[in-house]
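Participant: heads up, no residue letters with this:
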């Protein structure tokens, strides 16, 4: 009898050890949800927000909100291509340009004619995000917008359902709307206009369907999963079902404090009247056009939020939610009227800054991180979660120490921004400097006291010369670290000598 008891105890201990070892080696799952063109302050949980996002708010309450997440900029008018190339290769913007077929603007027909020129040497990536996750033992899933030049998602993921391009076609009316007060055109919910209604079902809803099916499949697998879900929303054409448009009264839409009929340097900045994004409303901008545009933009975000709710519910149904890290962010922001812009090809916070949420094991609920980060840090963070050694090509940083409250210090002293050779940005905790090298113009904003960037401190004779020189010196060091191919020193010197 004693021998039998001893045997059972030994067996039980052995099984317990085996279970513990399995639990220790079972890697967390990674669910990455990616929006397109979503400005940083378009979450319902933020003070003053007019947007309704109950499911993103739910995710925010589960984990950490990063309040200062940025895109680094772009070497192509399709900012999403640069952002997604950085995300999937892990390379900073100019190194990502080397890895992208569209990296050299001499070959880009959309490059502004007055653009400061640069030359990019071409090389092949050593790998992509999903490939490294596979090597770490993950089963990989993809559906939605890809838009990474030079490769296809179907060649990188185990499971691919829909691989969308940059934006839906067929919505020609998107560029000829007049926005006449009192004359609603039903654009958002008119399915005959094409766009997001191509195929008979709204693309956001299709991605919701794909996500539920993927999660049901992943729930039956013993392997950890990496799921990359790319919404095309809220990118234009800004179309959503009528019930979502009806949630927003156009007459109650707020016009941005920094609204302008037209930005004074938009042509020199490569973001003028001919740019596709800027042609979705006529010039000069009117307050009514911005109100309608924001009404449709918010409706599309809320519609996407409903699909995200479906995804979160499907994850819960797998029984694996407690061992899953969930990321939500966007490839860049969008102006939607800020400073007279509609697009994202500028250095203002509405276009450079994005929402960023991270929830998962060990991350305190309802926590907030104010330290500056780049949205592409999500990739480096997932590699850390997967216990995969960071490849040399990956320059972005692991956010887990910030998310878990182990540190309050960012890996970045300041945020860098660039658009072609026409715009440069240096953004530290207090100030933002913007440089337009083709016209020798510098702008400076106090981001603490003037977060909406309404007062240019560099304008006029009383500019803070000592402060500006200090910021520009710090920017030059940053530019060297980034391997920036455009020298802006002459533009700065010319401006400061005026």
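Facilitator: Sure thing, it's come through. Note that the coordinates shown come from a computational prediction; the quantities given were computed from them, not determined experimentally.
Participant: drop to CA atoms for contacts and neighbour counts, all remaining ones
Facilitator: OK.
Participant: continuing past whichever strand or helix holds residue 317, what's the next helix or strand?
Facilitator: Here residue 317, judged by DSSP states H and E, is contained in helix 287-318. Later in the chain than helix 287-318, the nearest helix or strand by DSSP H and E is strand 324-330.
Participant: Next one for the comparison:
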């Protein structure tokens, strides 16, 4: 917490300088962070696991001159790939090539976010490679027998590797991901949960 004081000081100085130049209201300020450690949440200390405390990061925008001066919460699904399109949009620049993300200054939204992690052989305590489909109200994860080779490539491609384990969480009723609804579930129960469709969507997201 003491080291964060220097960050607070830097942000104060930054805002004071913009204010002295008369540019504070007309500057788009974006705050975000790296993903944090879990500190024993779900029994993990690290952050390379598909649980919300590891996947989600703080994200704040301020730009009074652009209509972002009043406090409000936006519940759209976003990812770091949306940062560059947002800044380009604010500057009135149309990129020469398409982006994976979209500007958050408009009304565009997405119905899911894809997150992936691959075992890279450097971890003393290996975590199986995984991919997760994060929807508005659900999170579906597959763990794979898959790792990066010494050249950082995926043997067998993105969709290679046997599925070892799966998790499904209803984020509306279980926001802390405490009950994996696939544990002991029958094929019929999985169908009612929509898991086959989520598995299809996850595979499609990983290959596009």
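Facilitator: Looks like it came in fine. Predicted model only: the values in this text are computed from it and were never measured.
Participant: tm score of chain vs chain?
Facilitator: Scored against TM-score structural alignment, normalised by the length of structure 2, the superposed chains reach a TM-score of 0.77; 177 aligned residues with a C-alpha RMSD of 2.0 Å.
Participant: in the helix holding residue 317 of structure 1, what's buried?
Facilitator: Neighbour counts over helix 287-318 of structure 1 (16 or more other C-alpha atoms under 10 Å) mark 287-312, 314-315 as buried.
Participant: again with stretch 30-40 of structure 2
Facilitator: Under the neighbour-count rule (16+ other C-alpha under 10 Å), stretch 30-40 of structure 2 has 37, 38 buried.
Participant: Please tell me which residues of structure 1 that stretch aligns onto.
Facilitator: Stretch 30-40 of structure 2 corresponds to residues 327-337 in structure 1, going by TM-score structural alignment.
Participant: Confirm residue 61 of structure 2 sits in a strand?
Facilitator: Yes - under the criterion used here (DSSP: H, G, I helix; E, B strand; the rest coil), residue 61 of structure 2 sits inside a strand.
Participant: what about the strands in structure 2?
Facilitator: In structure 2, the strands defined using DSSP state E lie at 29-32, 59-62, 112-117, 129-135, 138-144, 163-170.
Participant: Check those strands for me and report the most buried one.
Facilitator: The highest mean neighbour count among the strands of structure 2, using mean count of other C-alpha atoms under 10 Å, belongs to strand 129-135: a mean of 23.
Participant: quick one: that strand to strand 163-170, angle?
Facilitator: Our comparison of strand 129-135 of structure 2 with strand 163-170, counting by axes from the mean of the first three to the mean of the last three C-alpha atoms, to 10 degrees, yields an angle of 20 degrees.
Participant: Just checking the distance from strand 129-135 of structure 2 to the centre of its chain.
Facilitator: Distance of strand 129-135 of structure 2 from the chain centroid (C-alpha atoms, centre = their mean, to the nearest Å) equals 10 Å.
Participant: same deal with stretch 166-180 of structure 2?
Facilitator: Its chain's C-alpha centre lies 16 Å from the corresponding centre of stretch 166-180 of structure 2 when counted by C-alpha atoms, centre = their mean.
Participant: what's the span of that stretch, first residue to last?
Facilitator: The separation between the terminal residues of stretch 166-180 of structure 2, taken as C-alpha to C-alpha, to the nearest Å, is 9 Å.
Participant: Which residue range of structure 1 does that stretch align onto?
Facilitator: Following TM-score structural alignment, the partner segment of stretch 166-180 of structure 2 in structure 1 covers residues 442-456.
Participant: Quick one: map residue 71 of structure 2 onto structure 1.
Facilitator: Match for residue 71 of structure 2 (TM-score structural alignment): residue 366.
Participant: quick one on the thing from earlier: out of the strands of structure 2, nearest to residue 95 of structure 2?
Facilitator: When the strands of structure 2 are compared for distance to residue 95 of structure 2 using C-alpha to C-alpha, the nearest one is strand 29-32, at 19.8 Å.
Participant: Remind me what that closest one packs against, helices and strands.
Facilitator: strand 59-62 (3 or more C-alpha pairs under 8 Å, 6 or more residues apart in numbering; DSSP states H and E).
Participant: mean offset of the strand it packs on relative to structure 1 (after superposition)
Facilitator: Overlaying structure 1 shows strand 59-62 of structure 2 at a mean distance of 0.7 Å from the equivalent residues (mean C-alpha distance after the TM-score superposition for structure 1).
Participant: Centre of the chain to that strand, how far?
Facilitator: Average the C-alpha atoms of strand 59-62 of structure 2, do the same for its chain, and the two points are 16 Å apart (C-alpha atoms, centre = their mean).
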